[in-house]
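S.K.: What follows is a predicted structure for the sequence shown.
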Amino acid sequence: MIELMGHSLTIDQLKRICIDMEEVIISEKSMHDVQNSRLAVEAIVSNKKTVYGINTGFGKFSDVIINEEDVEDLQLNLIRSHACGVGDFFPEVVSRAMMVLRLNALLKGYSGVRSDVVELLKELINRQVHPVIPQQGSLGASGDLAPLAHLALVLIGEGSVFDDGQPVDAKQVLDAKAVEPITLKAKEGLALINGTQAMTAMGVINYIEAEQLAYDSEWIAALTTEGLEGIIDAFHPVVHQARGFKQQEQVAERMNDWLEGSQLITRQGEKRVQDAYSIRCIPQVHGATWQTLDYVKEKLEIEANAATDNPLIFDDGNLVISGGNFHGQPIAFAMDFLKIAIAELANISERRVERLVNPQLNDLPPFLSPKPGLQSGAMIMQYTAASLVSENKTLAHPASVDSIPSSANQEDHVSMGTTAARHAGSIVQNSRKVLSIECICALQAVGYKGSEKSAPKLQELWEKLRDVVPSITNDRVFSKDIKAVEEVLTPFSKHA
């Protein structure tokens, strides 16, 4: 059970909630803050003060005053009209993360919603009722309006939810679970959809997967180093201490740990003076990816605990400010940065695949084939890896440098952060496939060199993975092997 307070949520806690399905509770202080914020909104309504989003229209309609008797219709119309997302659905785990993040933001006590709203969100999370949310339609400013509107629909008994992975009518599931939907009151619809929770939720899941992939890339690279009888000297601690990047030093340390006791690695001058960059520079390149991951994690954890709707209510309602915390630029940059960093893990991995299969670059059988010529072996797996890294280069183009005006130019600069997060997710999936291909080729190379000479930790992995992917003794449908290794490398599969 994880207590949500609005200011202390971590990636590790989100992993436990969203992947391990741990339940949440709301802290007493946070609920007190929510209730005080709500009293401020009710005072604004009863005193007939004009405040954006409470008794005005939205966006370009912000100058349109709404009568008190129409305030509930205003919120309902907002949710229905903004629920115009299109395309494939966000993975269910992202939908769950979106709900948790939205709840945590409301618990900061700046949004003016009733306790009924946060209690219902908590109940839906704990009962694993996850909204079906289309991925496309957010500009990443004014909040993730379209995706979050689809989330909000479920709270009012509309829209769809996942049931055994399939979309079904939300009201049907709510009725079956005896969960009562709510009627949105003043400001509540706007508070639910004005925020960056779609891009941040996708970003959190991307980060969790990318972090695991970065760790996996190291032992896979270590296997490749053995298969090519690589030079261990390049990983000597003094080399990396001389540069000073702690992440580079840590990668070198882990590479040495994986390779400890190996009889397949070599020393400078034994077989060659130095290795190609894709082997020699593993700590430098992978370490730079880890630098990026650290940056991304920091930004995601800040945003996971941020008040990102508009307007925000301070000082018991004496100060209500329309600002722009819904603008997703920080997460847009972080996701674009993540895209580049993970694409580079795939780029260098594909180059190691080439060194494993190209007979001009090693002393292994051509394309690792058991019968070169008659059988193609791993030849076309390298083609697939090359195709994936090329696709990643297109996806890695920054989304955050784009902007397009909306709402009659009232909202004239947007972040495209959700697009960046979605593309980052695609790059993570592509890169896992590339590393799966490297893993298959490295296993085969180590098998040819003698797996009994492998480092103890790598030998243990080699034997386990041979149960997943048998040695290549004849050509076969290798897409099945790639898929099998990919599943091993996937930290969780509920989102698939």
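M.R.: Received the coordinates, thanks.
S.K.: C-alpha only now, for contacts and for neighbours.
M.R.: Fine.
S.K.: Distance of the closest residue to Ala306 other than its chain neighbours relative to Met5?
M.R.: Nearest residue to Ala306, sequence neighbours excluded (CA to CA, 6 or more residues apart in numbering): Ala105, at 6.0 Å. Between Ala105 and Met5 the distance is 9 Å, computed by CA to CA, to the nearest Å.
S.K.: Setting aside sequence neighbours, what's the nearest residue to the residue nearest the centre of the chain?
M.R.: Centroid-nearest residue in the chain: Asn206, 1.6 Å away (criterion: CA atoms, centre = their mean). Leaving aside its chain neighbours, Asn206 sits nearest to Gly425 (5.6 Å; criterion: CA to CA, 6+ apart).
S.K.: Please list all residues in contact with the residue nearest to the centre of the chain.
M.R.: Ala421, Ala424, Gly425, Val428 (CA atoms under 8 Å, 6 or more residues apart in numbering).
S.K.: Spit out the contact partners of the nearest residue to Ser454 once chain neighbours are set aside.
M.R.: Nearest non-adjacent residue to Ser454, counting by CA to CA, 6+ apart: Ser262, 4.9 Å away. Applying CA under 8 Å, 6+ apart to Ser262 gives the contacts Glu226, Lys453, Ser454, Ala455, Pro456.
S.K.: same question, Val34
M.R.: Contacts of Val34 by CA under 8 Å, 6+ apart are Leu106, Leu107, Lys108, Gly109, Tyr110, Ser111, Gly112, Val113, Arg114, Ser115.
S.K.: Please identify which helix or strand holds the fifth one.
M.R.: With the criterion set as DSSP states H and E, no secondary-structure element contains Tyr110; it sits in neither a helix nor a strand.
S.K.: ok, how many other residues are close to the residue lying closest to Ala170 once chain neighbours are set aside?
M.R.: Nearest residue to Ala170, sequence neighbours excluded (CA to CA, 6+ apart): Ser160, at 4.5 Å. Neighbour count for Ser160, taken as other CA atoms under 10 Å: 23.
S.K.: same check, this time on Ser403
M.R.: 15.
S.K.: just checking, it touches Ser415?
M.R.: Yes. Contact status for Ser403 versus Ser415: in contact at 6.4 Å, counting by CA atoms under 8 Å.
S.K.: Between Ala105 and Met5, which has more neighbouring residues?
M.R.: Ala105 (28 against 22).
S.K.: okay, now the one to match up with it:
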Amino acid sequence: MNKPVNLSATSASVTIGQRQLTIQEVLQIARGGHAVTLSTEPAFRQRIEQGANLLAGLLENNGSVYGVNTGYGDSCTVNIPPELVAELPLHLTRYHGCGLGAYLDDEATLAVLVCRLNSLARGYSAVRWPLLEQLTHLINHRILPQIPEEGSVGASGDLTPLSYVAAALVGEREVRYRGRLQPAADVLQSLQLSPIKLAPKEGLAIMNGTAVMTALACLAWQRAEYLSRLCCRLTAMASVALLGNRGHFNPRLFAAKPHAGQNQAAAWIFADLSDESNAVIRLQDRYSIRCAPHVIGITRDALGWMQRDIENELNSANDNPLIDPDTGELLHGGHFYGGHIAFAMDSLKNAVANLADLMDRQLALLVDSRYNHGLSQNLSGSQGERAAINHGFKAVQIGASAWTAEALKLTMPASVFSRSTECHNQDKVSMGTIAARDCLRVLTLTEQVASALIMATCQGIALRQQQQATPLTAEVAAFIKQCQSHSAFLDEDRPLEAELRHFCELIRNEHWELYSHE
């Protein structure tokens, strides 16, 4: 057998336990290859063990604990015979194995595992130390449960998708490991890891929480943060190509309307525009240029409170019931309700879709010879008689319009579409996971629009420079040079799909360092 590899000993790691985890740390694990380690503070382990011991004491004294010696949900009035209590957690994991749709990718799956581990490590869930260790093994060995995206209404948390995490811990269903889909039991055996046997509350503790929606929210937040920066750079480039008025972004102007994110966006755009250019065609540029800081600023400002709420959820105990390890009090409630994540994701997809609409409008100005101030129709780089058969960015603009329309269509809030489920026990639910999935789709579509605008603004500036000397700041010039290394000047029509997809990948990987001087 292969000996287990201790990833935490061979790479950078993030400590879980007795500290607040950040969105950035979740991403370091999910995207950056970091491992996790459980805190070695004696008080942390003592807190975990104390919670598990308190629960065991309640059961020994014939206490009634929801989901431990009662049925689940509407079946909470059904008492479980003592001899069957140990079997109940496994039944919970199995009957929730009914998810459908696409499967979460590796990045999202790792984020889910981290979010669930961190929540259980708060010490209120009455799980045993070996369960936390088993979750760290899944993360550090990259044993990734095959989690379907669809099937959660966001309360009682992400029950169905998280059942796939529970199944992997006990050696059931399939996992992705080293690029292959394999039975979980086989992978655990190959690493000399024993499947755990769930203690009475542990199935519920794993599944009855908000880890999936919170993980997706972490990923969405980071993508939106980067995309908002990119929109500033592309607005500056569109302004250069259109001979726009730098004064629209003057800090003195924005001091009169002091929304912090709006001022930040304006300052970035202003810094990207050279003060050497005197070629102003219009006193006031069209709104998609002039009002870009106002559009982007909404996202920038919203990211602050969204980070607060996402990280609060990330660092919360969100299953039910909870056991206070300090007092021994058993607390029944509804912390599995993902309303804060649902609202944040519904709001973020709205803000991001507005970025798509902004960039789509900027692209429409660039390709239209009635509005682009002397650039060629559709930004075609072809000249002479061949200009008649070349169409430049005509189809790209159509595609961007389609992607934008789909993004705008998805802005309907998911959180208002609560459905009564489970015999009207779950009669008001958050829809947080659906909201988060919608948000990620809107981000993908908006990144596609951004890819089109990257290529179009580079083409527009190149065409402008053929006409006249066009001063560029060092940052914008370096950005254009990097982009041109991935996509050559478009003189003769060619299929652009591969280049667009490549730019989408570069955006997802945050290829360009943007405004690090803030």
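M.R.: Structure's in. What do you need? Keep in mind that what you see is a predicted model, and the values were worked out from it rather than measured.
S.K.: May I have the TM-score of the superposed chains?
M.R.: The TM-score (TM-score structural alignment, normalised by the length of structure 1) is 0.96; 489 aligned residues with a CA RMSD of 1.5 Å.
S.K.: returning to that earlier point: what does the residue nearest to the centre of structure 1 correspond to in structure 2?
M.R.: Using TM-score structural alignment, the partner of Asn206 of structure 1 in structure 2 is Ala220.
S.K.: Quick check: whichever strand or helix holds its match compared with structure 1, mean distance?
M.R.: If you go by DSSP H and E, Ala220 of structure 2 is part of helix 211-241. Comparison of helix 211-241 of structure 2 with structure 1 after fitting gives an average deviation of 1.0 Å (mean CA distance after the TM-score superposition for structure 1).
S.K.: which residues in structure 2 does stretch 87-106 of structure 1 align to?
M.R.: Residue span in structure 2 matched to stretch 87-106 of structure 1, by TM-score structural alignment: 101-120.
S.K.: In that stretch, which residues are buried?
M.R.: Across stretch 101-120 of structure 2, burial judged by 16 or more other CA atoms under 10 Å covers 103-104, 106-120.
S.K.: And Lys122 of structure 1? What does it align with in structure 2?
M.R.: Lys122 of structure 1 maps onto Thr136 in structure 2, by TM-score structural alignment.
S.K.: got a list of what that match touches?
M.R.: By CA under 8 Å, 6+ apart, the neighbours of Thr136 of structure 2 are Val36, Thr37, Leu38, Leu117.
S.K.: Skipping adjacent residues, who's closest to the third one in space?
M.R.: By the measure of CA to CA, 6+ apart, the closest residue to Leu38 of structure 2 outside its immediate chain neighbours is Ile16, 4.9 Å from it.
S.K.: What is the burial count for the counterpart of the one you found in structure 1?
M.R.: If you follow Ile16 of structure 2 across to structure 1 using TM-score structural alignment, you land on Leu4. Using other CA under 10 Å, Leu4 of structure 1 has 25 other residues around it.
S.K.: Same check on Gln13 of structure 1?
M.R.: 17.
S.K.: How about it: what's its closest non-neighbour residue?
M.R.: Here the residue nearest Gln13 of structure 1, using CA to CA, 6+ apart, is Ile2, at 7.3 Å.
S.K.: which one in structure 2 is aligned with Glu354 of structure 1?
M.R.: Using TM-score structural alignment as the criterion, Glu354 of structure 1 maps onto Ala364 of structure 2.
S.K.: Do a quick rundown of the strands in structure 1.
M.R.: Ranges of strands in structure 1, per DSSP state E, are 2-4, 24-26, 86-89, 134-136, 160-163, 166-169, 312-314, 319-321.
S.K.: Contacts for the third one next, please.
M.R.: Residues from elsewhere that reach strand 86-89 of structure 1, judged by CA under 8 Å, 6+ apart: Val132, Ile133, Pro134, Gln135, Gln136, Gly137.
S.K.: who wins for neighbours among the residues you listed?
M.R.: Going by other CA under 10 Å, Ile133 tops the contacts of strand 86-89 of structure 1 with 31 neighbours.
S.K.: Isn't it up against Leu153?
M.R.: No. Using CA under 8 Å, Ile133 of structure 1 is not in contact with Leu153; the gap is 10.0 Å.
S.K.: Arg180 of structure 2: what's it in contact with?
M.R.: Applying CA under 8 Å, 6+ apart, no residues contact Arg180 of structure 2.
S.K.: Quick check: the gap between it and Glu174 of structure 2.
M.R.: As for Arg180 of structure 2, its distance to Glu174 of structure 2 is 10 Å (criterion: CA to CA).
S.K.: do Cys231 of structure 2 as well
M.R.: 40 Å.
S.K.: do the same with Pro471 of structure 2
M.R.: Going from Pro471 of structure 2 to Glu174 of structure 2 by CA to CA gives 57 Å.
S.K.: Then Ala167 of structure 2?
M.R.: From Ala167 of structure 2 across to Glu174 of structure 2, the span is 9 Å (CA to CA).
S.K.: same deal with Gln18 of structure 2?
M.R.: 32 Å.
S.K.: now Asn315 of structure 2
M.R.: From Asn315 of structure 2 over to Glu174 of structure 2 (counting by CA to CA), the distance is 29 Å.
S.K.: all helices of the stretch 401-518 of structure 2, in order?
M.R.: 432-467, 474-484, 497-508 (DSSP state H, counting those that start in this stretch).
S.K.: Give me the nearest residue to Ser380 of structure 2, chain neighbours excluded.
M.R.: Gly392 (4.0 Å).
S.K.: Give the equivalent position in structure 1 for the one you found.
M.R.: By TM-score structural alignment, Gly392 of structure 2 lines up with Gly377.
S.K.: Tell me how many other residues crowd Gln222 of structure 2.
M.R.: 17.
S.K.: what's it in contact with, if anything?
M.R.: Neighbouring residues of Gln222 of structure 2 by CA under 8 Å, 6+ apart: Ile23.
S.K.: Equivalent analysis for the one 10 residues further on, please.
M.R.: Applying CA under 8 Å, 6+ apart to Cys232 of structure 2 gives the contacts Ala265, Ala266, Trp268, Ile269, Ala292, Pro293, Ile296.
S.K.: roughly how far apart are the third one and Thr235 of structure 2?
M.R.: Between Trp268 of structure 2 and Thr235 of structure 2 the distance is 10 Å, computed by CA to CA.
S.K.: Show me which of these two is the more surrounded one.
M.R.: Remark: of Trp268 of structure 2 and Thr235, Thr235 carries more neighbours, 26 against 21, as counted by other CA under 10 Å.
S.K.: Translate the more buried one into the numbering of structure 1.
M.R.: That one, Thr235 of structure 2, aligns with Ala221 by TM-score structural alignment.
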